[in-house]
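Participant: Quick check, what structure comes out for this input:
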Amino acid sequence: MLILIKDILPVISMSLIVSLSSTVMAAAAGITIGVLAGLKDFKLKKVMVRLLETLMSTPPVLMGLLVYLLLSRKGILGSLELLFTPTAMIIAQTLLVFPIIIGLTISSTQKQGREIKKNCEVLGASRFKTLLTIIIEMKEQLLTIAATGFGRAISEVGAVMMVGGNIKDHTRVMTTYIALETGKGNFEGAIIIGVILLSISLIINVILHKFRGSEIDEY
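Facilitator: Model (predicted):
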């Protein structure tokens, strides 16, 4: 059991580092762009939304292939030597999560954000204060969107395995560990990691509800 703990602790920490990093970066950019795009109408907005909807359902292995080609020796970013590193995994997960966050943010902002914007304009608020107010007032929806992105990131297998290589104590994460150990017939280790993965998801949801304020009591 001690050997098993030594094996799974680096896997858990790597999963959290990669998934949290990619979610934070995708959320920072996606929410900002999503709010701005949701508040305005422009010519290519419908095209942008359709493209985002397509990217939201992009197969992870396809995204992994694209990142792999970019980071390989013959790729545009090959000189950086990022392939088979945690950084490569973060890049892949960020690209997977970003369309989800920006797409959902645009949808939410078009429904609620425009009303908040009108009220801010009546009060004479600056553009920055208006944007900040919208983000604060929509924090419940935005936290839910960020949690959705995190769920996509931490449950990803194909892309991170392709660009990370599933290297022990270096790029192995919980999902790739489960796939590897299941293939080896080590169902005990795979189940333990699976339970931990579900527990992390539960903890994230509990934290989310703490920030949002419990709505269950209303029913």
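Participant: rest of the way, CA atoms for contacts and neighbours
Facilitator: Noted.
Participant: just how off-centre is the lengthiest helix in the chain within its chain?
Facilitator: Looking across the chain with DSSP state H, the single longest helix is helix 2-39. Put simply, helix 2-39 sits 6 Å off its chain's centre (C-alpha atoms, centre = their mean, to the nearest Å).
Participant: right, and the helix or strand after that helix?
Facilitator: Downstream of helix 2-39, the next assigned helix or strand under DSSP states H and E is helix 45-56.
Participant: How many residues are close by A153?
Facilitator: 27 (other C-alpha atoms under 10 Å).
Participant: just checking, it touches T23?
Facilitator: Yes: contact status for A153 versus T23: in contact at 7.1 Å, counting by C-alpha atoms under 8 Å.
Participant: okay, and the common contacts of the two?
Facilitator: 93-94, 97 (C-alpha atoms under 8 Å, 6 or more residues apart in numbering).
Participant: In PyMOL, how would I select the buried members of those?
Facilitator: The buried subset of the shared contacts of A153 and T23, as determined by 16 or more other C-alpha atoms under 10 Å, is captured in PyMOL by this line:
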select buried, resi 93+94+97
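Participant: and which of the shared contacts of A153 and T23 is nearest to I31?
Facilitator: Among those, V97 lies closest to I31 (C-alpha to C-alpha), at 11.5 Å.
Participant: what's the distance between that closest one and A159?
Facilitator: 12 Å (C-alpha to C-alpha, to the nearest Å).
Participant: Serialize the shared contacts of A153 and T23 to TSV and add fields for distance to A147 and secondary structure.
Facilitator: TSV is the format used below for the shared contacts of A153 and T23 (distance: C-alpha to C-alpha, whole Å; DSSP: H, G, I helix; E, B strand; the rest coil):
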residue	distance to A147	secondary structure
Q93	14	helix
T94	14	helix
V97	10	helix
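Participant: for comparison, sequence B:
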Amino acid sequence: MNEIWQGLIEAGRLIATLDADLIEISLRSLQVTVTAVLIASAIGIPFGAWLAVKRFRHRRAAIALLNALMGLPPVAVGLFVYMLLSRSGPFGVFGLLFTPAAMIVAQVFILTPLVASLAHQSMRELWADYHDLLISLGATRRQRIAAIVRDGRRALLTAALAGFGRGIGEVGAIMIVGGNIDHATRVLTTAIALETGKGNFALALGLGFVLIGLAISVNWLVHTLSRTEGGARW
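Facilitator: Here you go, the predicted structure:
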């Protein structure tokens, strides 16, 4: 209990003094995760909606596979991306390994199945409601997808926020491809792992409380702003 209080005090000190290292790694954490969430949403949301509308032979197998990919082990993803981006890998020529870009790529691999699966579940329910109407109006597949995505945008926002929640707390994959380099690829989660390994539990707890506060603040801000969309469904 004493260590928890010390962690709270340390977190308060870091925030009150606007610690330069804390601001730097917090902004980098947001940059990496928000970018990855935007890319994963741009891929996963249309795919999830398409999967809800489209009927094909192995559709159930595709949905089962998508749901299974939600549980991808982050360290395995990190190793896979590391192999792709290493000098001997197919994309090694770009020199992305141990950069924020590599961390974003790893997170996109992790978050896209999660966002797509949650989007599919939401869109499947909407498609059941709108199926007869859209078919009777002669809407094309693209128009059907656009209609249910527009009406279900709040549910899709929740899917994106779920991706953000998982991404902001990710450590395994980004540790492998980012290397936890000070002033380059260090983020809140890797900094917590480093300080814990050094035995600096008060600072590690302080960073942990900052991470939790950051995640809660972003979710609260997004949900607050989304209330202006009065016509959308949850």
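Participant: picking up where we left off before, which secondary structure elements does the longest helix of structure 1 contact?
Facilitator: For helix 2-39 of structure 1, the packing partners by 3 or more C-alpha pairs under 8 Å, 6 or more residues apart in numbering; DSSP states H and E come out as helix 86-108, helix 114-122, helix 127-137, helix 139-154, helix 174-184.
Participant: tell me the most buried of those helices?
Facilitator: Most buried of these by mean neighbour count (mean count of other C-alpha atoms under 10 Å) is helix 86-108; its value is a mean of 25.
Participant: what span of structure 2 lines up against it?
Facilitator: The alignment of helix 86-108 of structure 1 onto structure 2 (TM-score structural alignment) covers residues 100-122.
Participant: average offset between that stretch and structure 1?
Facilitator: Superposed on structure 1, stretch 100-122 of structure 2 shows a mean distance to its aligned partners of 0.7 Å (mean C-alpha distance after the TM-score superposition for structure 1).
Participant: rewinding a little: of all the helices and strands packed on helix 2-39 of structure 1, which one is nearest Y68 of structure 1?
Facilitator: Nearest to Y68 of structure 1 among the helices and strands packed on helix 2-39 of structure 1 is helix 86-108 (8.3 Å), distances taken as C-alpha to C-alpha.
Participant: Quick one: distance of the closest one to the chain centre.
Facilitator: On C-alpha atoms, centre = their mean, the centre of helix 86-108 of structure 1 falls 5 Å from the chain's centre.
Participant: Same question for stretch 185-194 of structure 1.
Facilitator: With C-alpha atoms, centre = their mean, you get 25 Å for stretch 185-194 of structure 1.
Participant: Buried ones in that stretch, by neighbour count?
Facilitator: By 16+ other C-alpha under 10 Å, the buried positions in stretch 185-194 of structure 1 come out as 189-190, 193-194.
Participant: what comes into contact with that stretch?
Facilitator: So stretch 185-194 of structure 1 is contacted by 4, 8, 174, 177-179, 181-182 (C-alpha under 8 Å, 6+ apart).
Participant: Nearest to L62 of structure 1 among the residues you listed?
Facilitator: Nearest member of the contacts of stretch 185-194 of structure 1 to L62 of structure 1, counting by C-alpha to C-alpha, is A179, at 18.5 Å.
Participant: Now check structure 2 for the residue matching the closest one.
Facilitator: Checking with TM-score structural alignment, A179 of structure 1 has A193 as its match.
Participant: Please report how far its match lies from I15 of structure 2.
Facilitator: From A193 of structure 2 over to I15 of structure 2 the distance is 20 Å, taken as C-alpha to C-alpha.
Participant: same check, this time on A146 of structure 2
Facilitator: Using C-alpha to C-alpha, one gets 43 Å for the distance from A146 of structure 2 to I15 of structure 2.
Participant: cool, and L188 of structure 2?
Facilitator: Taking C-alpha to C-alpha, one finds L188 of structure 2 at 14 Å from I15 of structure 2.
Participant: what number of residues lie near W220 of structure 2?
Facilitator: Residues lying near W220 of structure 2 (other C-alpha under 10 Å) number 12.
Participant: tell me which element it is part of?
Facilitator: Going by DSSP H and E, W220 of structure 2 is in helix 201-226.
Participant: Let me see the residues that make contact with stretch 100-118 of structure 2.
Facilitator: Identification of contacts with stretch 100-118 of structure 2 by C-alpha under 8 Å, 6+ apart yields 32-33, 35-37, 39-41, 43-48, 63, 66-67, 69-70, 72, 74, 77-78, 81, 85, 96, 156, 159-160, 162-163, 166-167, 173-174, 177-178, 184-185.
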